[in-house]
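# mind folding the following:
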Amino acid sequence: MDSVGHVDERNDVSDVLICGSHGAPCATQLMVWCRPRGVFVHDAGVGLGEGGVSGLKLLDAYLIPGATVDGNSARISDGRDMYENGTVSRANQAARLMGISEGMAVREAAQMLLDRNPAFRAPARRQIRVHADELGSVYALDTVKYADSRIAGGVLCMGSHAARAMADYVEDMDYRLAGVITNDAGPSKDQSGIAGLAQLDGIGMPAAAVSCATARVGDARSTYFQGRISALNETAASIGIEKGQPATEAARLMLRRASGTK
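Sure, this is the predicted structure:
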């Protein structure tokens, strides 16, 4: 199509779109609603501050493969010429993961995006050490999926829930934690938001949840710095953790128990 403005209800997630518009964010944002398999726009000479290709970053934020077409290889506002004669001048990270690279014929690159399933992109494992002393460390991870062996031996504070899936993840870890503190998520129907706490008694791990009224769901630092305990398992209770206690105090009790300090 000659303009990104022609994207409409006929387009969907099965489409690769080749649009004759420039590649600035004001153009690429017009198509993200249909979550296409891939997008090609014109690089408009790239220009000052790389404005003609700057919309590729916006597509990357939505995990949409995007590339720009070299202005010397195809006419702007001519989608057919871009497809038949264009070559790729820039590709975002999502497109690179699919095998798209600069200099590739647009026709070939578009077919690759049409034929291949989206590439897996491993999540960034954002871990923040929020406390460290002679007893050990406390780590803030917004989701348990950010966990790896770097937090071994520490207390894991999470922004996510304390449901059974959380306990499954913890049980599958091939390293030991001093304890787990997470959000009670409501605690939702049938106390499902805290159902994983008792499960962790089975491996002797102290586990507790903070009230969602005291800490933001999905924000591990809020769990640690603002949260107050609303639920806990028997292992946590045996080391002195109580309801209403600040998460900071509960975490220290977990570290003390793991270190063997009285």
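# only C-alpha atoms for contact and neighbour calcs from this point on.
Will do.
# what helix or strand is Ala236 located in?
helix 234-237 (DSSP states H and E).
# would you indicate which residues of that helix are buried?
The neighbour-count check on helix 234-237 (16 or more other C-alpha atoms under 10 Å) flags 234-237 as buried.
# can I get those residues in TSV with distance to Arg257?
Listed next are the buried residues of helix 234-237 as TSV, based on distance: C-alpha to C-alpha, whole Å:
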residue	distance to Arg257
Glu234	14
Thr235	11
Ala236	10
Ala237	12
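# now do stretch 144-156: distance to the chain's middle.
Computed by C-alpha atoms, centre = their mean, to the nearest Å, the chain-centroid distance of stretch 144-156 equals 17 Å.
# and the buried residues of helix 234-237, which is closest to Gly38?
Set against Gly38, the nearest of these by C-alpha to C-alpha is Ala236 (49.5 Å).
# OK, contacts around the residue nearest to the closest one when sequence neighbours are not counted?
Nearest residue to Ala236, sequence neighbours excluded (C-alpha to C-alpha, 6 or more residues apart in numbering): Pro206, at 4.1 Å. Counting by C-alpha atoms under 8 Å, 6 or more residues apart in numbering, Pro206 makes contact with 178-180, 200, 232-237, 254.
# and this one, please, so the two structures can be compared:
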Amino acid sequence: MMLKGSVTELTEESRGAHVIVGSHGGAPSGLRALKCGVASLICHDAGIGLDEAGVAALGVLEAHGIPTAAVDHDTARIGDPADMMARGILSRVNAPAAELGLSAGMPVTDAAALLEAGAAARAGKRAVPPDGEEFRRLYIEAEVEQGGIPTLITIVDSASSVQTDDDGAIVVTGSHGGLPGNLSEKALKARPLLVAFSDAGIGIEEAGVRRLPILAEVGVAAVCVDVGSARIGDGLSTYQTGILSEVNSPAERLGARVGMPLKEFISHVIAEAAARQTARGAAPETISKGNV
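You can find the predicted model right below:
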């Protein structure tokens, strides 16, 4: 089995491989795996969550005959394929995987052996979806409180799309709040003012929110929304309906509280920034990187 901390690490070189990824099983993960031509995929169920978004990849890949299974978030750390292999237990399987003998409740070690034995003949012969980005990056204007200032928020489906250009910005992701590959250095490639993730059901050893204390160490305000409140893998859903479930200390200082809608928290941050600008005697202006 090929082990990858994130589905975004898959490339054309992954074609025909049997893969375990630490990523959630959202639809974008399925599209990425499909584009790279994997023979089979084991992903993380990320708490399953709203609209069962955490396992949507199983349906995406089932439509192309690719065996796919998801690991129960309470049995292995999200983001950590080695842990998933060592102690993960399947929670969901799609029809092609079931045909090979996989079932919910099966250890990943057994599932991997069945996939390698049964799917080998079909490896690398799948249809590839049309060209296009499976992970969106877009900018939307935030909804602000009275007295707030127009502000563009960066919305990304995957935290891998966050760039150093996002330093000082407000960034909302569809990604889980765990550590890809269980590596602290992969927490985030930028230093935004504020970043939001999904809590992926939090899961075993609170793996779904492990980025938050790491980002606190470098002064980045980071929050997670309840996976039941927004579709994991969908940054726009995180912003529109996400409810805060975990916040780090820099986010608390900005006013974040568990149970608060993410949209409300962001609006509060923007209003406070406008008030500070006014107090300095400057006319409120559009928030951009670094001036909050």
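# map the residue nearest to Ala236 of the first structure across to the second structure for me.
Counting by TM-score structural alignment, Pro206 of the first structure corresponds to Ala221 in the second structure.
# between the two ends of stretch 142-151 of the first structure, how far is it?
Start to finish, the residues bounding stretch 142-151 of the first structure are 14 Å apart (C-alpha to C-alpha, to the nearest Å).
# equivalent analysis for stretch 239-258 of the second structure, please.
15 Å.
# hang on, Leu212 of the second structure in a helix?
Yes: counting by DSSP: H, G, I helix; E, B strand; the rest coil, Leu212 of the second structure is part of a helix.
# give the equivalent position in the first structure for it.
Match for Leu212 of the second structure (TM-score structural alignment): Leu197.
# against Thr214 of the first structure, how distant is that match?
19 Å.
# neighbour-wise, which of these two wins?
Leu197 (29 against 17; other C-alpha atoms under 10 Å).
# that one against Ala208, yeah?
Yes: with contact defined as C-alpha atoms under 8 Å, Leu197 of the first structure reaches Ala208; the gap is 6.6 Å.
# list the contacts of the spatially closest residue to Leu177 of the first structure that is not a sequence neighbour.
Once flanking residues are discounted, Leu177 of the first structure sits nearest to Gly153: 4.6 Å by C-alpha to C-alpha, 6+ apart. By C-alpha under 8 Å, 6+ apart, the residues touching Gly153 of the first structure are 136-137, 175-178, 258.
# then Lys263 of the second structure?
For Lys263 of the second structure, counting by C-alpha under 8 Å, 6+ apart, the contacting residues are 143, 239-242.
# most neighbours among the residues you listed, which one?
Neighbour tally across the contacts of Lys263 of the second structure (other C-alpha under 10 Å): the maximum, 28 neighbours, falls on Gly242.
# show me the contacts for that one.
Here Gly242 of the second structure is in contact with 225-226, 229-230, 261-263 (C-alpha under 8 Å, 6+ apart).
# quickly note the distance from it to Met260 of the second structure.
9 Å.
# in the second structure, which of the contacts of Gly153 of the first structure remain in contact?
Contacts conserved in the second structure for these, counting by both residues aligned by TM-score structural alignment, their matches' C-alpha atoms under 8 Å: 176-178.
# which element is the nearest residue to Ile151 of the first structure once chain neighbours are set aside on?
Among residues not flanking Ile151 of the first structure along the chain, Tyr139 sits closest, at 6.8 Å (C-alpha to C-alpha, 6+ apart). For Tyr139 of the first structure, the element it lies in under DSSP H and E is strand 136-141.
# what's the helix or strand that that strand is followed by aligned against in the second structure?
Sequence order places strand 155-161 as the next helix or strand after strand 136-141 of the first structure, per DSSP H and E. Using TM-score structural alignment, strand 155-161 of the first structure corresponds to residues 170-176 of the second structure.
# list the contacts for Gly186 of the first structure?
Contacts of Gly186 of the first structure (C-alpha under 8 Å, 6+ apart): 193, 211-212.
# my bad, should have said Ser137 of the first structure
Ser137 of the first structure touches 129-131, 153-155, 255, counting by C-alpha under 8 Å, 6+ apart.
# this completes my enquiry, with thanks.
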